[in-house]
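A.B. asks: pasting the structure only:
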C-alpha cells in the first residue's frame, strides 16, 4: 500500500464533505468519530482543546475506506494490519506524537505494534471496552418507583458533582467545574436524572445529539450508596426510549467488559455487543546514549 493513499488535513469542513458519507454508512461502529466530528463542526476547536485536529482518510479511486482523527490521541476506524502499518509509517515519518490510540481491539492492537516498530514507542494496554447496540428495548422488571426528568440549568451544580464522581470512578483525569465545563466531553450532551417520587435525583444518564441516525448513551452513573436498586437500568431505558422517539436508528453505548453487573444490565434491557474496543498508551522511546 502506498503511504500517500492516506490524505491528511486540518480542514474540518473539507474532511466532513469527503468522509462524512463513509462515517454515516456504519453509524454504530463509527459512533466516536461521528460525535467528535459533529462537535468540531458545531463548536470549533475551542471545544476540543483549542488546537486543530489532524484528520485523515484512506481513499482510493474516490472511495473512502477508513478515517482517523488525531486530537488528544489517535482515534481510528477499522483497519487491516497492513493498513495500520502503512498509517503508522506515514505518521512516524511526519513526526507526529501519539499519546494513545483508540479503536476496535484488532485495529488498536495492530496499530500499537506498528507504532512500536516505526516510532520506537512502547504500547501499554490502558482500557478495554465493549460497544453495544440497542436491539429491542426491554424495560427492567421490577421497575423502580420514580420518573425520568431532563436536567436543566438549575441542576448544573448537582450534575457537575456527579460527573466529577463518575470520572473518578472510571479513572478519567479531567477538571469539571464552571470554568472548565465547556471544554469537557460532557458539555454538549443531554442529561436525564432518575428521581424518586419525592423528587430526589438518584441516578443519571447522558446522551449525544443524533448524528447519522445514531445516539450514544454516555455516561451512566449512580452514586455508590444508591446502587443495586434498579435506578441505572431505569434511567438508561428512559434516555434510550427518548432517542428512539426522536428518530434514532442506532442507539449505542460503551461498557467495561470487566464489570459483569453493568454488562448484564445492558443486555437485559436490550443492548447487544457488536465490537470490543481497546486503548493503548504510548511511552516515548528512550533517547540513545550520547
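C.D. replies: Happy to help now that I have it. Keep in mind that what you see is a predicted model, and the values were worked out from it rather than measured.
A.B. asks: contacts, neighbours, all on C-alpha from now
C.D. replies: Noted.
A.B. asks: what about the helices in this structure?
C.D. replies: Counting by DSSP state H, the chain has these helices, from start to end: 12-25, 31-43, 81-93, 105-119, 156-170, 231-245, 260-268.
A.B. asks: here's the one I want to compare it with:
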C-alpha cells in the first residue's frame, strides 16, 4: 500500500478514475481542484485498487477526497513541504493530523450536503432570479470580498475580479433581483464533473438579509445545475451557522459527511 503523486492532472485522472467516478460526492473538492492543484495524490492497495485521493493547493494545503484511515495515517510529506492547513472528511483529517505528531487546531467544521428532492422556498421571496452578466462584475467582486470576510478568510491583497469573471463568463453565477430590479443575493455552481456539481458563493449583503433571497437564489442555481445535467448537486455548510444549515435542508439538501479543516500550529520536525 502506498501513496503516489503527480503534477499531471491527466495522469491522476487515469490512475484514480474508478474512485472518482464511484465516490464523486466524497471527492467533490478533489474534482474541483484537480486542474489547478500544484500536486495530486492517490493511495493504492496491494491489489492495485485506488482507495484514496487528495489535491494539494498552493502553498501547502491538501484537500482530501475519499481517504481510508490507513491512507491518512500513512501520508507523509517531505521535510519542508509539510502542510500548513489540511481539509477533508473529519475522521481522515484527524487521523492524519494525529499521526504527524504536530500540534494542530480546528479552524472550520463543515457538513457536505447532497440535494434530494428540490423544494422551492415557501413563502417564495419577492423578485426573480437571473444569470449574472459582465456588467455585474464590479459589484460581484465586492460581494465576493465580503463573502470571504463572512466565512472568516482574510481577503487582504486579494483581487476577486478574475474569480468572479470566470464564473460570470461561464454562466454559472446567478443573482436574485428584488421587484425593483436591484440585485440582492448571489449563488454560483461549479462545473459538472463526474456527474456532480457544487453550489458555492451564496451571499446576501447584510442590509438585504431576512427576506428569503438566499433561499430563492440557492433554489434557482440548484435547479439550473440539475437541468444542466448534474445528477448530484452538493454544497458545504459551516456547522457553526445553524441558519444556513436549516435553510438548505428546507430546500431538500441532505447530509453526506462532516468535514474538518485544521491548521498546524508549529512547523514539521
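C.D. replies: Perfect, I can see it now. Keep in mind that this is a model prediction, so the values were computed, not measured.
A.B. asks: which stretch among the helices of structure 1 comes nearest residue 214 of structure 1?
C.D. replies: helix 31-43 (7.1 Å; Cα to Cα).
A.B. asks: so the closest one versus helix 12-25, what angle?
C.D. replies: 150 degrees (axes from the mean of the first three to the mean of the last three Cα atoms, to 10 degrees).
A.B. asks: against which helices or strands is helix 31-43 of structure 1 packed?
C.D. replies: If you count contacts as 3 or more Cα pairs under 8 Å, 6 or more residues apart in numbering; DSSP states H and E, helix 31-43 of structure 1 packs onto helix 12-25, strand 214-221.
A.B. asks: name the stretch among these that sits most buried.
C.D. replies: Most buried of the helices and strands packed on helix 31-43 of structure 1 by mean neighbour count (mean count of other Cα atoms under 10 Å) is strand 214-221; its value is a mean of 24.
A.B. asks: ok, back up a step: would you list the helices and strands packed on helix 31-43 of structure 1 in a markdown table and tack on distance to residue 62 of structure 1?
C.D. replies: Formatted as a markdown table, these follow (distance: least, Cα to Cα, whole Å):
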| stretch | distance to residue 62 of structure 1 |
| --- | --- |
| helix 12-25 | 9 |
| strand 214-221 | 25 |
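A.B. asks: closest one to residue 262 of structure 1 among the ones you listed?
C.D. replies: strand 214-221 (9.8 Å).
A.B. asks: rewinding a little: what's the closest of the helices and strands packed on helix 31-43 of structure 1 to residue 35 of structure 1?
C.D. replies: strand 214-221 (8.6 Å).
A.B. asks: what's the angle between that closest one and helix 31-43?
C.D. replies: Going by the same axes, to 10 degrees, strand 214-221 of structure 1 makes 100 degrees with helix 31-43.
A.B. asks: any idea of the angle strand 214-221 of structure 1 forms with helix 231-245?
C.D. replies: Using the same axes, to 10 degrees, strand 214-221 of structure 1 lies at 160 degrees relative to helix 231-245.
A.B. asks: tell me the residues of structure 2 aligned with strand 214-221 of structure 1.
C.D. replies: Aligned using TM-score structural alignment, strand 214-221 of structure 1 spans residues 196-203 in structure 2.
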